[in-house]
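Student: The sequence isn't on hand, but the structure is:
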């Protein structure tokens, strides 16, 4: 059974009264897991929290929708299940904090997976080129619930929100300061690569349909590392002359 078929099974037919009882947030309760349901729960957390972010922002742009479809490989003909779930999550009486706490409980053993949820929300929020204050406040609140401190949140944000120059701060992306040694740079880079390797993400419950998240994360990490290496290499050449 595919992720989308599982989502359809979870939802059931609300019109016939056979859908999920007690609110969408119950899907994320580990006590309600179904065999093989962890990856479906991850996908649904992206959809549900995106829906709640849309409520916080007050509008869903075309670019945000396209970004969601770029990050999530939705099987042909399954769009209606995603749209239905998105609409239900917007209408559900549970606040976003209830969703976020369920997600944290679900993936408490994998901070990297929680980070990928936040990554997806940042990608969607920045899709139209402008992150609203309400969206930043929403993302920060979710980050707090997930257990990330201020430094970690700023690091994650820096991987998505561009500086006035239109570029990302490579040191912030890696969670380093410009004065970090070469050894610290290499050690941090290798650790991040190990944490966010697609194979590890799959093992932690991130479904193959969402590997676009892992790919984007690795691209940001690799680009930041290469940019720092290039600048340091040029600096060494200048000092040697």
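Tutor: That came in fine, so what should we check first? It should be emphasised that the depicted structure is a prediction, and the values quoted were computed from it without experimental measurement. Residues are numbered from 1 along each chain as shown.

Student: contacts and neighbour counts: CA atoms only from here.
Tutor: Noted.

Student: Report all helices and strands that the helix ranked longest in the chain contacts.
Tutor: If you go by DSSP state H, the chain has its longest helix at helix 211-240. Here helix 211-240 touches helix 62-71, helix 111-125, helix 170-174, helix 182-196, helix 198-203, going by 3 or more Cα pairs under 8 Å, 6 or more residues apart in numbering; DSSP states H and E.

Student: now the ones you listed as JSON lines including distance to residue 3?
Tutor: Output for the helices and strands packed on helix 211-240, formatted as JSON lines (distance: least, Cα to Cα, whole Å):
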{"stretch": "helix 62-71", "distance to residue 3": "15"}
{"stretch": "helix 111-125", "distance to residue 3": "17"}
{"stretch": "helix 170-174", "distance to residue 3": "31"}
{"stretch": "helix 182-196", "distance to residue 3": "22"}
{"stretch": "helix 198-203", "distance to residue 3": "14"}
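
Student: dropping in the other structure now:
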């Protein structure tokens, strides 16, 4: 049974506890903030090494949409672009009606003044337990939310840096991810380099998307490409705890990474 099936089916043995459990439970009308027998799973075992795949998937889903809502409100107002990105994320996940309602409620919970952002992030980090690629995917989704209106407000950047800090992502890693997502969005808007001939801007963005430069060697470009493809491989991410519903998001990212690589290859006439 999938993580969602266990949630709605009442099989709560894997359930979260802590603030993530509280958020998910509140949207469904259940008291998930405590584990079985009333034990708070977030604090009951400080050496705990992470939960089942279904539990990680539930945590990722819950944190993704609630933090998206918090980030959208960071600059003082939620724009239509940010709401539309949330809708697009839900559409790309092909959520059923119950899942969509839950995602919307989580998004709205994140907009509340008393949203426990730090506690949510700390629990997500614990649930993911060194699943670095999963953490990176989460942060990429949040960065895309902040950039939905085409501008990164200082308040949004501050929240993003806080998210990165509490998830154990270094400032240098965060800056590289930010540059990659910015380039990815611009590259995608130009048609993923599908123009003929390819615009110089698309070539520049393709390099930024892969995290390399025009001075990088062919071997360095190929290595960066293979690393990013591995990090965003849908099946690998799902095995680490990405909700199955988010496979299409990961698939789209690999498509854009591959398109960027093809643009660079064409511009160099080799590799």
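Tutor: Nice, I can see it. Keep in mind it's a predicted model, so treat the numbers as computed, not measured.

Student: Next, the angle from the longest helix of structure 1 to helix 111-125.
Tutor: On the basis of axes from the mean of the first three to the mean of the last three Cα atoms, to 10 degrees, helix 211-240 of structure 1 is oriented at 90 degrees to helix 111-125.

Student: Check how far stretch 156-165 of structure 2 sits from its aligned residues in structure 1, on average.
Tutor: Stretch 156-165 of structure 2, aligned to structure 1 and superposed, deviates on average by 1.6 Å (mean Cα distance after the TM-score superposition for structure 1).

Student: re the thing from before, helix 62-71 and the longest helix of structure 1, what's the angle between them?
Tutor: Helix 211-240 of structure 1 and helix 62-71 are oriented at 90 degrees to each other (the same axes, to 10 degrees).

Student: how distant is helix 211-240 of structure 1 from the center of its chain?
Tutor: Put simply, helix 211-240 of structure 1 sits 22 Å off its chain's centre (Cα atoms, centre = their mean, to the nearest Å).

Student: what does stretch 136-143 of structure 1 give?
Tutor: Worked out by Cα atoms, centre = their mean, stretch 136-143 of structure 1 lies 12 Å from the chain centre.

Student: contact partners of stretch 99-109 of structure 2?
Tutor: With contact meaning Cα atoms under 8 Å, 6 or more residues apart in numbering, stretch 99-109 of structure 2 is reached by 23-24, 27-28, 62, 65-70, 90, 115.

Student: Can you pick out the most distant pair from these?
Tutor: The most widely separated members of these, counting by Cα to Cα, are 90 and 115 (21.4 Å).

Student: could you pull out the helices for the stretch 51-200 of structure 2?
Tutor: Counting by DSSP state H, counting those that start in this stretch, the stretch 51-200 of structure 2 has helices at residues 53-72, 80-93, 97-110, 117-128, 132-146, 154-166, 171-189, 200-210.

Student: Closest one of the contacts of stretch 99-109 of structure 2 to residue 182 of structure 2?
Tutor: residue 68 (17.1 Å).

Student: Distance of residue 167 of structure 1 relative to residue 161 of structure 1?
Tutor: Distance from residue 167 of structure 1 to residue 161 of structure 1, counting by Cα to Cα, to the nearest Å: 9 Å.

Student: Looking at the two, which is more packed in?
Tutor: residue 161 (20 against 12; other Cα atoms under 10 Å).

Student: what sits against that one?
Tutor: With Cα under 8 Å, 6+ apart, residue 161 of structure 1 has these contacts: 126, 168.

Student: Recalculate using a threshold of 7 Å.
Tutor: For residue 161 of structure 1, the contact set (Cα atoms under 7 Å, 6 or more residues apart in numbering) comprises residue 126.

Student: Could you check which residue of structure 2 pairs with it?
Tutor: When structure 2 is aligned by TM-score structural alignment, the residue opposite residue 161 of structure 1 is residue 182.

Student: Equivalent analysis for residue 207 of structure 1, please.
Tutor: By TM-score structural alignment, residue 207 of structure 1 lines up with residue 243 in structure 2.

Student: What is the neighbour count of that match?
Tutor: Using other Cα under 10 Å, residue 243 of structure 2 has 23 other residues around it.

Student: any idea how far the spatially most central residue of structure 2 lies from residue 70 of structure 2?
Tutor: By Cα atoms, centre = their mean, structure 2 has its centre lying nearest to residue 138, at 2.4 Å. Distance, residue 138 of structure 2 to residue 70 of structure 2, using Cα to Cα: 14 Å.

Student: Just tell me which of the helices of the stretch 51-200 of structure 2 ends up closest to residue 230 of structure 2.
Tutor: The closest of those to residue 230 of structure 2 is helix 132-146. By Cα to Cα, the value is 9.2 Å.

Student: give me the stretch of structure 1 that the closest one matches.
Tutor: Aligned using TM-score structural alignment, helix 132-146 of structure 2 spans residues 111-125 in structure 1.

Student: So what touches that stretch?
Tutor: 46, 50, 64, 67-68, 104, 107, 131, 135, 146, 160, 195-196, 201, 213.

Student: Now residue 38 of structure 1: closest residue in space, sequence neighbours ignored.
Tutor: Distances taken as Cα to Cα, 6 or more residues apart in numbering place residue 205 nearest to residue 38 of structure 1, at 6.0 Å, with adjacent residues excluded.

Student: Determine the three-state secondary structure at that neighbour.
Tutor: Following DSSP: H, G, I helix; E, B strand; the rest coil, residue 205 of structure 1 is assigned to coil.

Student: How many neighbouring residues does it have?
Tutor: By other Cα under 10 Å, 19 other residues sit near residue 205 of structure 1.

Student: The one 10 residues further on now?
Tutor: Neighbour count for residue 215 of structure 1, taken as other Cα under 10 Å: 15.

Student: and the gap between it and residue 101 of structure 1?
Tutor: Per Cα to Cα, residue 215 of structure 1 is found 26 Å from residue 101 of structure 1.

Student: just residue 41 of structure 1 next, same as before
Tutor: Distance, residue 41 of structure 1 to residue 101 of structure 1, using Cα to Cα: 13 Å.

Student: So between these two, which is more surrounded?
Tutor: Shown here are residue 41 of structure 1 and residue 101; by other Cα under 10 Å, residue 41 has more neighbours (26 against 17).
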